[in-house]
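In: The following block contains a protein sequence and its predicted model.
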Amino acid sequence: MTPPDPINGGDGTAADYDCRLFPAAYDRRYVDGTNILASDKQLYIGSIGIGVSPKVGDLAIGADGTEYHIVHDDPNNYDGVTNIVHIVQGRVA
């Protein structure tokens, strides 16, 4: 989503960004039925070329067309500045 207009405000505009996404199942020991559901996936999203950080509330669509709502985000940056990979919790929409 693009940010709202800095002068007039309002809502941001929805925007699509191509990215590399790898969905992986959570280890069963982390599935508690409340915070992490059995159907949730860990989505590894490469940061190269997308120019934005996935945020809670965003929608990620896998290559097979599966839609995931992002319910938790965790950008991984090892130098404190540059995001390398975003590991997010995706819930099937």
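Out: Thanks, I have the structure now. Residues are numbered from 1 along each chain as shown.
In: CA only for contacts and neighbour counts going forward, please
Out: Will do.
In: element containing the residue nearest the centre of the chain, please.
Out: Nearest to the geometric centre of the chain sits P54, at 4.2 Å (C-alpha atoms, centre = their mean). P54 is part of no helix or strand when elements are defined by DSSP states H and E.
In: which ones are touching it?
Out: 70, 73, 86, 88 (C-alpha atoms under 8 Å, 6 or more residues apart in numbering).
In: How about the last one: what's its closest non-neighbour residue?
Out: Computed as C-alpha to C-alpha, 6 or more residues apart in numbering, the closest residue to V88 that is not its neighbour in sequence is D73, at 4.4 Å.
In: Find the nearest non-adjacent residue to P75, please.
Out: P75 sits nearest to H86 (C-alpha to C-alpha, 6+ apart), 4.3 Å away.
In: Put this next to the previous one:
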Amino acid sequence: MAAFDYARSRATADRLIARFGQAGAVRRSGAPSGDPWNPTPGPATDHPCTLVVLDYEAREIDGTLIRATDRKVLVAAGGLAVEPSAADRIVIAGTALEIVRVSPLAPGGTIVMYEIQARG
């Protein structure tokens, strides 16, 4: 039996997100400099990505872990220079939102896309 082709699934996900999504960015803070007791934040770097913004369904919102104003963001893995983390921010239509949680969809070890919980 042949192994499943996850690279093809990733290409399909990238294509669909590009078709129905929008341009965005993963904003990563720069390394701090200066004195350890009074560091100066380094300049942030935006890494372009393609994303789709969705609302959470009412049954998913519990008011604590997922709030009514949170957004589910699907980010294409293809062409993304960095792996998003909760330390980053996601830029959607010029607005930087906090990343609460990042869940890579990675069956078989191949990252197909990222699901991000974003909070404004």
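Out: Looks like it came in fine. Note that the structure is predicted; figures quoted are calculated from it, not measured.
In: could the contacts of P54 of the first structure go into JSON lines alongside neighbour count?
Out: Shown next, in JSON lines, are these (neighbours: other C-alpha atoms under 10 Å):
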{"residue": "I70", "neighbour count": "23"}
{"residue": "D73", "neighbour count": "19"}
{"residue": "H86", "neighbour count": "21"}
{"residue": "V88", "neighbour count": "23"}
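In: Select from the residues you listed every entry located in strands.
Out: Applying DSSP state E to those, the entries found in strands are 70, 86, 88.
In: Trace the residue nearest to the centre of the first structure over to the second structure, please.
Out: By TM-score structural alignment, P54 of the first structure lines up with P84 in the second structure.
In: I'd like the distance between that match and S33 of the second structure.
Out: 23 Å (C-alpha to C-alpha, to the nearest Å).
In: And for Y6 of the second structure?
Out: In terms of C-alpha to C-alpha, Y6 of the second structure sits 41 Å off from S33 of the second structure.
In: element containing the counterpart of L43 of the first structure in the second structure, please.
Out: Residue pairing (TM-score structural alignment): L43 of the first structure is matched to V73 of the second structure. Using DSSP H and E, V73 of the second structure maps to strand 71-76.
In: contacting residues around that strand?
Out: 13-14, 17-18, 49-56, 112-119.
In: in that strand, what's buried?
Out: 71-76 (16 or more other C-alpha atoms under 10 Å).
In: could those be laid out in a markdown table, adding distance to T45 of the second structure?
Out: Shown next, in a markdown table, are those (distance: C-alpha to C-alpha, whole Å):
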| residue | distance to T45 of the second structure |
| --- | --- |
| R71 | 22 |
| K72 | 22 |
| V73 | 20 |
| L74 | 20 |
| V75 | 17 |
| A76 | 18 |
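In: what are the ranges of the helices in the second structure?
Out: 6-20 (DSSP state H).
In: count of neighbours near A68 of the second structure?
Out: 15 (other C-alpha atoms under 10 Å).
In: what about the closest residue in space to it that isn't next to it in sequence, how many neighbours?
Out: Once flanking residues are discounted, A68 of the second structure sits nearest to I61: 6.1 Å by C-alpha to C-alpha, 6+ apart. For I61 of the second structure, the count of nearby residues is 15 (other C-alpha under 10 Å).
In: Check which helices and strands the lengthiest strand in the second structure sits against.
Out: Counting residues, the longest strand found in the second structure (DSSP E) is strand 38-55. Contacts defined by 3 or more C-alpha pairs under 8 Å, 6 or more residues apart in numbering; DSSP states H and E place strand 38-55 of the second structure against helix 6-20, strand 22-35, strand 71-76.
In: Nothing else from me, thank you.
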